[in-house]
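*Asks:* Predicted model follows, preceded by the sequence.
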Amino acid sequence: MTVQSQSITTHSRALRVKALLEKLGLAEVNPGACSGPDGWITDPQGERLVSYDPTTGEAIGSVIQATAPTYDAIVARAAAAFAHWRTVPAPKRGLLVRDLGNALREVQEPLGEMVTLEMGKIRAEGIGEVQEMIDICDFALGLSRQLYGLTMHSERPGHRMYEQWHPLGPIGIITAFNFPVAVWSWNAAIAAVCGDTMVWKPSPTTPLVSVAVQRICNQVMADHGLDGIFNLVIGSNDQVGERMLDDGRLPLISFTGSVRVGRHVAQRVAARLGKTILELGGNNGIIIAEDADLELAVRAVLFGAVGTAGQRCTTTRRLIVHRSIVDEFTQRLARAYQSVPIGDPLEPGTLMGPLISEQAVERMMQALDTAQAEGGEIVTGGRRLPHLGPTFVEPTIVRMPRQTPLVCEETFAPILYVMAYETLDEAIAIHNGVPQGLSSAIFTLNLRTAEQFLSAAGSDCGIANVNIGTSGAEIGGAFGGEKDTGGGRESGSDAWKAYMRRQTTTINWSTELPLAQGIQFGE
């Protein structure tokens, strides 16, 4: 395995980190709650949350977490702001989001580097994540003039019937560490043009980048004479997270994270008849047909499996290859793996950075032990790289004799399981034979094979691709999946409907009062 040694000194990296924090207005200790330009709250009872650089294991900065009273104050401010924001015409609301996109353009590089610093994804991916925020703001701006409803023909003479969509209310957004800003923007930009305010609880692993984003939001809100639209609450699960789930002031909770926690979120919010958008596990598979373009497939699988060090919800985790080419394809892929530069994600040329934590490394190593116990063979990788940093590992390919119980689980690490198949029906059965249903792909040059994969009898995932990998979804399509992935949809298409309430309206412009279904009531 080719690795890239740390090419900058500890001193020069420290200076680079300090300059980056200054560019984004981040201090050594930061308040963890905010409702607008003058709304920062340093909770006097809050505990200090330290953010660590996964590349070096060193502290970057810290945040004073919010406690329950501070949370209540922030939600109250979001609710008060909603009373006004819902009355602002949607195209006017779009101007706020347009300016947020422009403000993000001005800090795309430092904010992207902050994502890299705090989360560990390579610099190109960090900057790309901010580009995704910009793109969704552009999308939401156009959407602000397209919040359409249907017109239906009434069965009653002199009546007009149609549906309209109204703002829903303050919404809760709970995000994960791996996309610490993009997933927030998928929700926030769409919710804002829909007339909602929002309360954001980011991952405790990546608190500083959320503070940086809130500062940008504050600047934009100030320019529009607003506050309380974008709100931030960094806090523990018991002080903030559980309260969000039970809070009737938040009619919608959008949660991104594990299946285990997602089930808990769904049950708690449903108990109060609230709505949820759930983006949970993804155990994504690619089928490589015997007629596939192997060079194209290798490149797609490499990014899908190794990108973000295997810590994407759309990471390629299972490879289902036709038996006639499985040996050749695995060898090609192993050679590509062995040339991946691993090292400091801020440095040019690095293609894979660290895992987020020591716990993530331990889970990866445990999974590899289990894979071998279930008959798997490590083709390449599988080792820790302590000379690079505390949580660096080699991306790993494992040949499996079949789809074992381990392969049906999602391990959030760069492990790719390779299995062979004989017929397309068998491949699809293997592909669909896991609890998760997020992203999927097939590589084939055969039209019939592709169409079968895309048919109702094919992939059971929310995303299905042909001759591209499982990662890198565009914001124009609705993002989400089925089964244990949660069924939620965010970002493009008509995902905006989740952030609004539907109302069916009938207007009687006649002098009569006919009833539907021809019912006669009285004389």
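*Replies:* That came through, no problem.
*Asks:* only C-alpha atoms for contact and neighbour calcs from this point on.
*Replies:* Noted.
*Asks:* now what about stretch 8-22, what contacts it?
*Replies:* Stretch 8-22 has contacts (Cα atoms under 8 Å, 6 or more residues apart in numbering) with A27, I60, P110, E113, M114.
*Asks:* now the closest residue in space to I468 that isn't next to it in sequence: how far from I342?
*Replies:* By the measure of Cα to Cα, 6 or more residues apart in numbering, the closest residue to I468 outside its immediate chain neighbours is A300, 6.2 Å from it. Between A300 and I342 the distance is 18 Å, computed by Cα to Cα, to the nearest Å.
*Asks:* The stretch 201-350 of the chain: strands as residue ranges?
*Replies:* Assigned by DSSP state E, counting those that start in this stretch, the stretch 201-350 of the chain shows strands spanning 230-233, 252-256, 275-279, 284-288, 316-322.
*Asks:* what's the first one in contact with?
*Replies:* Applying Cα under 8 Å, 6+ apart, the contact partners of strand 230-233 are 32-36, 65-66, 71, 74, 78, 188, 197-202, 210-211, 214, 217-218, 240.
*Asks:* Same question for the third one.
*Replies:* Residues external to strand 275-279 that are found in contact with it (Cα under 8 Å, 6+ apart): 251-257, 262, 266, 269, 480-481, 485-490, 498.
*Asks:* With the second one instead?
*Replies:* With Cα under 8 Å, 6+ apart as the contact definition, strand 252-256 has outside contacts at 170-176, 187, 244-245, 262, 265, 269, 274-280, 499.
*Asks:* Check the offset of it from the chain's centre.
*Replies:* Here strand 252-256 is found 11 Å from its chain centre; the criterion is Cα atoms, centre = their mean, to the nearest Å.
*Asks:* mind listing what's buried in stretch 267-275?
*Replies:* R268, V269, G274, K275 (16 or more other Cα atoms under 10 Å).
*Asks:* The structure to be compared is supplied as follows:
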Amino acid sequence: MTLANLGLSAEVSAILTRLGVPQAKLSGGTLAVRSPVNGEQLARLAEISAIETDKAIAAAHEAFLEWRLVPAPKRGELIRLLGEELRTAKADLGRLVSIEVGKILSEGLGEVQEMIDICDFAVGLSRQLYGLTIATERADHRMMETWHPLGVTGIISAFNFPVAVWSWNAALALVCGNSTVWKPSEKTPLTALATQAIFEKALARYVAEGGKAPANLSTLLIGGRDVGEVLVDHPRVPLVSATGSTAMGRAVGPRLAKRFARSILELGGNNAAIVCPTADLDLTLRGVAFAAMGTAGQRCTTLRRLFVHESVYDKLVPRLIQAYGSVTIGNPLQSSTLVGPLIDGGSYERMQKALAEAKAAGGKVSGGDRVLQNEAADAFYVRPAVVEMPAQTGPVKEETFAPILYVMKYSDFDEALTLNNDVPQGLSSSIFTNNMQEAETFVSARGSDCGIANVNIGPSGAEIGGAFGGEKETGGGRESGSDAWKAYMRRATNTVNYGKTLPLAQGVKFDVG
């Protein structure tokens, strides 16, 4: 079967039916949804208006007022059930991610597994929303901090991780006592519909088993930029977690700051790796290839800049170029495929523009050409590109969401550290070395300035247990594990006087009648 006649719309319809999405939602709307696998139209969805968005947020606020009163461990029970429903739906939802985004099937399934993992994490967290007991200078007093639900959590997600990002935020927000309002990318609304249906199954089980939960606890907004603007500007949304480009972040950040709202911004990741003289080159080759080519270079943690020590450059780079030339590109639903398509033609055009700029700056390009256009004229498959650059200049300092790996030679370790940090983006980074001093320096205060710094592994995201992000250009914020939950709550300091005096008022006399 060729790419052109895969019959994806029929398969998507069947998957969505199994997951609980009514067929009536898939047609008659203004938003055309196409698969990057072959350009086939999958659905036409109705879009919510700005006025309807305002009403939806108001309803979510009412849900928050009720949900915050439910004990946190009981809120965690809802997320436990969500994890169970995701396990049941994993095969269908993972395949839907691959069809709608173009990820290879193992990556689609892996994204759903991240959703399951964060549910597990959040269930435990629901019994660990700890505050401190604070030493006080006053006798017969106790001072402590307490954590309370914050309010409606707005979630804006990007196409490249269409469901995992929602789960990182929603699982934490819900156990913290918040309601959620989610605006997914216009490019990936079908996976959002499926996820909302799965959540509603979990919610129905929760209520059937005696749990108390309000309507509108999780709200999905299918729409364009105007919908996102209402969400960002709404006074009933004290926190917005937004994932996307740095351009999007520059638009969202000031609007939130203007009304003193909180933000969690996970944006660009022009990530780098340093290959040192002592690196295990076999390990390095595998780590670099996966980090740079996975998801067709469309991850925020994609490896985009590679600094190779001059002593191992000629041993590693030719092997890397050979690996790039031999990789299987094609239908992401086939198990033999390692690189699927770009999301759309705009991504292809931006990739070609960056490669042209790299050539003009003295770069030597291997790969980067379009393939399979005869099989799928409306899809955009490309051969991943390795670009040997004379210096970190021009497009190297800008993030292009495509499989382009810029390779540069270095001679001094401190020079490589400077190059790693010498871009405005700073989501993730890595070093390949067997030298303890280099490894420890890289993760120290004078090492990588990125939110994630890895040793002998590519610049992938942390596991669910670690906080993800920390993009330096914006001050960012953190999602997922560690103490990221604190962003979804408000802290209060409480002092309890269990004595009979007010120490600070000693010597002051009042006429108390």
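*Replies:* Now that the structure is in, tell me what you want to look at. Keep in mind that this is a model prediction, so the values were computed, not measured.
*Asks:* more crowded one of A300 and I342 of the first structure?
*Replies:* I342 (26 against 19; other Cα atoms under 10 Å).
*Asks:* how about the more buried one, what's its match in the second structure?
*Replies:* Aligning on TM-score structural alignment places I342 of the first structure opposite I329 in the second structure.
*Asks:* doesn't L342 make contact with that match?
*Replies:* No: checked against Cα atoms under 8 Å, the pair I329 of the second structure and L342 is beyond contact range at 11.1 Å.
*Asks:* how many other residues sit next to the closest residue to L438 of the first structure other than its chain neighbours?
*Replies:* In space, and not counting its chain neighbours, L438 of the first structure is closest to G481: 4.0 Å by Cα to Cα, 6+ apart. Neighbourhood size, G481 of the first structure [other Cα under 10 Å]: 24.
*Asks:* on that earlier part again, name the residues contacting each of I329 and L342 of the second structure.
*Replies:* Joint contacts of I329 of the second structure and L342 (Cα under 8 Å, 6+ apart) are Y381, V382.
*Asks:* what about the aligned partner of K23 of the first structure in the second structure, helix or strand, and which?
*Replies:* Using TM-score structural alignment, the partner of K23 of the first structure in the second structure is R18. Assessed by DSSP states H and E, R18 of the second structure sits inside helix 8-19.
*Asks:* With the first structure overlaid, how far apart is the helix or strand just after that helix on average?
*Replies:* Scanning forward in sequence from helix 8-19 of the second structure by DSSP H and E, the next helix or strand is strand 31-34. Comparison of strand 31-34 of the second structure with the first structure after fitting gives an average deviation of 0.7 Å (mean Cα distance after the TM-score superposition for the first structure).
*Asks:* so the following helix or strand past strand 31-34 of the second structure matches what in the first structure?
*Replies:* Helices and strands here follow DSSP H and E; after strand 31-34 of the second structure, the next one along the chain is strand 41-45. Under TM-score structural alignment, the counterpart of strand 41-45 of the second structure in the first structure spans residues 59-63.
*Asks:* Please apply the same query to stretch 187-204 of the second structure.
*Replies:* Against the first structure, stretch 187-204 of the second structure falls on residues 205-222 (TM-score structural alignment).
*Asks:* what do you get for stretch 62-76 of the second structure?
*Replies:* Under TM-score structural alignment, the match for stretch 62-76 of the second structure is residues 80-94.
*Asks:* buried sites along that stretch?
*Replies:* Quick answer for stretch 80-94 of the first structure (16+ other Cα under 10 Å): A80, A81, F82, W85, R86, A90, P91, R93, G94.
*Asks:* do stretch 351-363 of the second structure as well
*Replies:* M351, Q352, A354, L355, E357, A358, A361, G363.
*Asks:* And stretch 410-423 of the first structure, by the same measure?
*Replies:* Applying 16+ other Cα under 10 Å to stretch 410-423 of the first structure flags E410, T411, F412, A413, P414, I415, L416, Y417, V418, M419, A420, Y421 as buried.
*Asks:* same thing with stretch 23-31 of the second structure?
*Replies:* Within stretch 23-31 of the second structure, the residues that count as buried by 16+ other Cα under 10 Å are L26, L31.
*Asks:* Excluding chain neighbours, give the residue nearest to the residue positioned nearest the centre of the second structure in space.
*Replies:* Nearest residue to the geometric centre of the second structure (Cα atoms, centre = their mean): V165, 4.4 Å. The shortest distance from V165 of the second structure to any non-neighbouring residue, by Cα to Cα, 6+ apart, is to S157 (6.4 Å).
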